[in-house]
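In: This is a predicted model, with the sequence first.
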Amino acid sequence: MDRDKKYVWFSLSVLFICAGICAGVRDVCGEALKRNKVLPINVAGIELEIELATTSEEQILGLMYRDTLDDDGGMLFVFPKEKHVSFWMKNTRIPLSIAFIKADGRIMQIESMKPYSLDSHVSREKVKYALEMKDGWFQARKVKEGDIVRIPQAFDGKGE
């Protein structure tokens, strides 16, 4: 019986240690999902600090797997040059709106995107940037096509 108690205590100890390690990994990985590099931008006169997605890996992950997004939080996708871009919402839990933006900062198109949808949202024109915000963000703040997004000139779009 004494040997069985030791086995139970040993097993419980291993279980708690593993649970602690898993919780730590989840917290670290979860934090990595939440924050990329941040850049201050101005969207039609509204000052924001937005996460950047400049690498292929960051752009593929985007805002997937997140349960929440700050009211003025979002992600700016930066492409090396203007091109037609396409977005979908696979594995994205939060309803989003996307603005497709030319190199000069002009918003060319704004669309709503539904969580988990495989529908493609394609820019009608070649764009340098795409800005994802909570669904309805642009409408609620009266930001419309033709408005200007100001991105710091020092930012070269190649990651920092």
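Out: Received, thanks.

In: For the rest of this, base every contact and every neighbour count on C-alpha atoms.
Out: Noted.

In: Let me know whether Ile98 touches Lys114 as I believe.
Out: No: contact criterion Cα atoms under 8 Å: Ile98 and Lys114 do not qualify, at 11.0 Å.

In: The two: who's more crowded?
Out: Ile98 (25 against 17; other Cα atoms under 10 Å).

In: That one: helix or strand, and which one exactly?
Out: Per DSSP states H and E: Ile98 is located in strand 96-101.

In: Could you say which helix or strand holds Asp27?
Out: Using DSSP H and E, Asp27 falls in helix 2-34.

In: If you count neighbours, what's buried in that helix?
Out: Leu33, Lys34 (16 or more other Cα atoms under 10 Å).

In: quick one: that helix to chain centroid distance?
Out: 30 Å (Cα atoms, centre = their mean, to the nearest Å).

In: Quick check: next helix or strand after that helix?
Out: strand 38-43.

In: Identify all contacting residues around that following strand.
Out: Here strand 38-43 makes contact (Cα atoms under 8 Å, 6 or more residues apart in numbering) with 47-52, 143, 147-152.

In: a markdown table for these, including neighbour count?
Out: Shown next, in a markdown table, are the contacts of strand 38-43 (neighbours: other Cα atoms under 10 Å):
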| residue | neighbour count |
| --- | --- |
| Glu47 | 13 |
| Leu48 | 15 |
| Glu49 | 16 |
| Ile50 | 23 |
| Glu51 | 22 |
| Leu52 | 23 |
| Val143 | 19 |
| Asp147 | 16 |
| Ile148 | 19 |
| Val149 | 24 |
| Arg150 | 17 |
| Ile151 | 17 |
| Pro152 | 11 |
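
In: Need those residues in TSV (columns: distance to Glu82 and secondary structure).
Out: Shown next, in TSV, are those (distance: Cα to Cα, whole Å; DSSP: H, G, I helix; E, B strand; the rest coil):
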residue	distance to Glu82	secondary structure
Glu47	24	strand
Leu48	23	strand
Glu49	23	strand
Ile50	20	strand
Glu51	20	strand
Leu52	17	strand
Val143	22	coil
Asp147	18	coil
Ile148	16	strand
Val149	15	strand
Arg150	16	strand
Ile151	15	coil
Pro152	17	coil
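
In: Take this one as well and set it beside the first:
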Amino acid sequence: MRKQRSLVVHARTAVLAALLPLVFATGHAQEGPQTNLPRVPLAAGMYQIDAQVALTPAQRQIGLMNRPEMPPQEGMLFVFEEPATQCFWMKNTLLPLTAAFVADDGTIVNLADMKPQTLDSHCSGKPVRFVLEMHQGWFAKKGIKAGFRLTGKPFQAGAR
């Protein structure tokens, strides 16, 4: 039995070793920052936000990783298929960020400050479909807290 398990482990290792070059050759590995995503204008009261939109699982996984800088009014809106407890971390993320966990109608459920390059988990206080990441302190400097309502096309009833 032990010999049979060993053969299975070696077979799996061989398959993974054969597939790795294909994964990297097809562009699924992201080396640099993701800066070419579609954008959507959002507003937080009188403040305008230029949000890149991460829609796919791959786009959401990469997020703002490896990005050395970002304009102050820019952020990233993560859009999920269904409301769920969303949890974020900062692996390979160079900028300190604040995550706003946002309900379908644009109401901020909770905010979480996140330190760069950590694996600390930051989760929504209740199920949400949207998470907006901005520079850390952006919301606080503008007096925006949980309960504040963001506006923009993603939060309109017809957009769901």
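Out: Sure thing, it's come through. These numbers were taken from a predicted model, which means no experiment stands behind them.

In: State the distance from Pro116 of the second structure to Gln73 of the second structure.
Out: Counting by Cα to Cα, to the nearest Å, the gap from Pro116 of the second structure to Gln73 of the second structure is 19 Å.

In: Val40 of the second structure now?
Out: Val40 of the second structure is 12 Å from Gln73 of the second structure, by Cα to Cα.

In: Quickly list what's touching both of those two.
Out: Asp50.

In: quick check, Gln139 of the first structure in a helix?
Out: Yes: when DSSP: H, G, I helix; E, B strand; the rest coil is applied, Gln139 of the first structure is found to be in a helix.

In: Can you give me the neighbour number for it?
Out: Applying other Cα under 10 Å, I find that Gln139 of the first structure has 11 neighbouring residues.

In: Can you tell me the element Leu22 of the second structure falls in?
Out: Using DSSP H and E, Leu22 of the second structure falls in helix 2-25.

In: Closest to the centroid, which residue in the first structure?
Out: Residue closest to the mean C-alpha point of the first structure, counted by Cα atoms, centre = their mean, is Leu63 at 3.1 Å.

In: these two touch, right, that residue and Met75?
Out: Yes: taking Cα under 8 Å as the definition, Leu63 of the first structure is a contact partner of Met75 at 7.4 Å.

In: Which one of Pro116 and Gln73 of the second structure is surrounded by more residues?
Out: Neighbour count, other Cα under 10 Å: between Pro116 of the second structure and Gln73, Pro116 has more, with 17 against 13.

In: Would you enumerate the residues in contact with that one?
Out: Here Pro116 of the second structure is in contact with Met90, Lys91, Asn92, Thr93, Leu94, Leu95, Pro96, Leu97 (Cα under 8 Å, 6+ apart).

In: so how far does the lengthiest strand in the first structure sit from its counterpart in the second structure?
Out: Using DSSP state E, we find that the single longest strand of the first structure is strand 74-83. Following the fit onto the second structure, the mean deviation recorded for strand 74-83 of the first structure is 0.8 Å by mean Cα distance after the TM-score superposition for the first structure.

In: related to what we said a few turns ago, any idea how far the residue nearest to the centre of the first structure is from Glu132 of the first structure?
Out: Distance from Leu63 of the first structure to Glu132 of the first structure, by Cα to Cα: 8 Å.

In: joint contacts of the two?
Out: Met75.

In: In the first structure, which of the contacts of Pro116 of the second structure still touch?
Out: Retained in the first structure by both residues aligned by TM-score structural alignment, their matches' Cα atoms under 8 Å are the following of the contacts of Pro116 of the second structure: Met90, Lys91, Asn92, Thr93, Leu94, Leu95, Pro96, Leu97.

In: burial of the second one, as a residue count?
Out: So the one you mean is Lys91 of the second structure. Using other Cα under 10 Å, Lys91 of the second structure has 16 other residues around it.

In: Also the third one?
Out: A count of nearby residues for Asn92 of the second structure, using other Cα under 10 Å, gives 16.

In: Kindly report the same for the last one.
Out: A total of 22 residues lie near Leu97 of the second structure under the criterion other Cα under 10 Å.

In: next one: the fifth one
Out: The burial metric for Leu94 of the second structure, expressed as a neighbour count using other Cα under 10 Å, is 17.

In: Nearest spatial neighbour of it, chain-adjacent residues omitted?
Out: Take Leu94 of the second structure and drop its neighbours on the chain: the residue closest to it by Cα to Cα, 6 or more residues apart in numbering is Pro116, 5.2 Å away.

In: quick check, the one you found in a strand?
Out: No: with three-state DSSP as the criterion, Pro116 of the second structure is assigned coil and is not in a strand.
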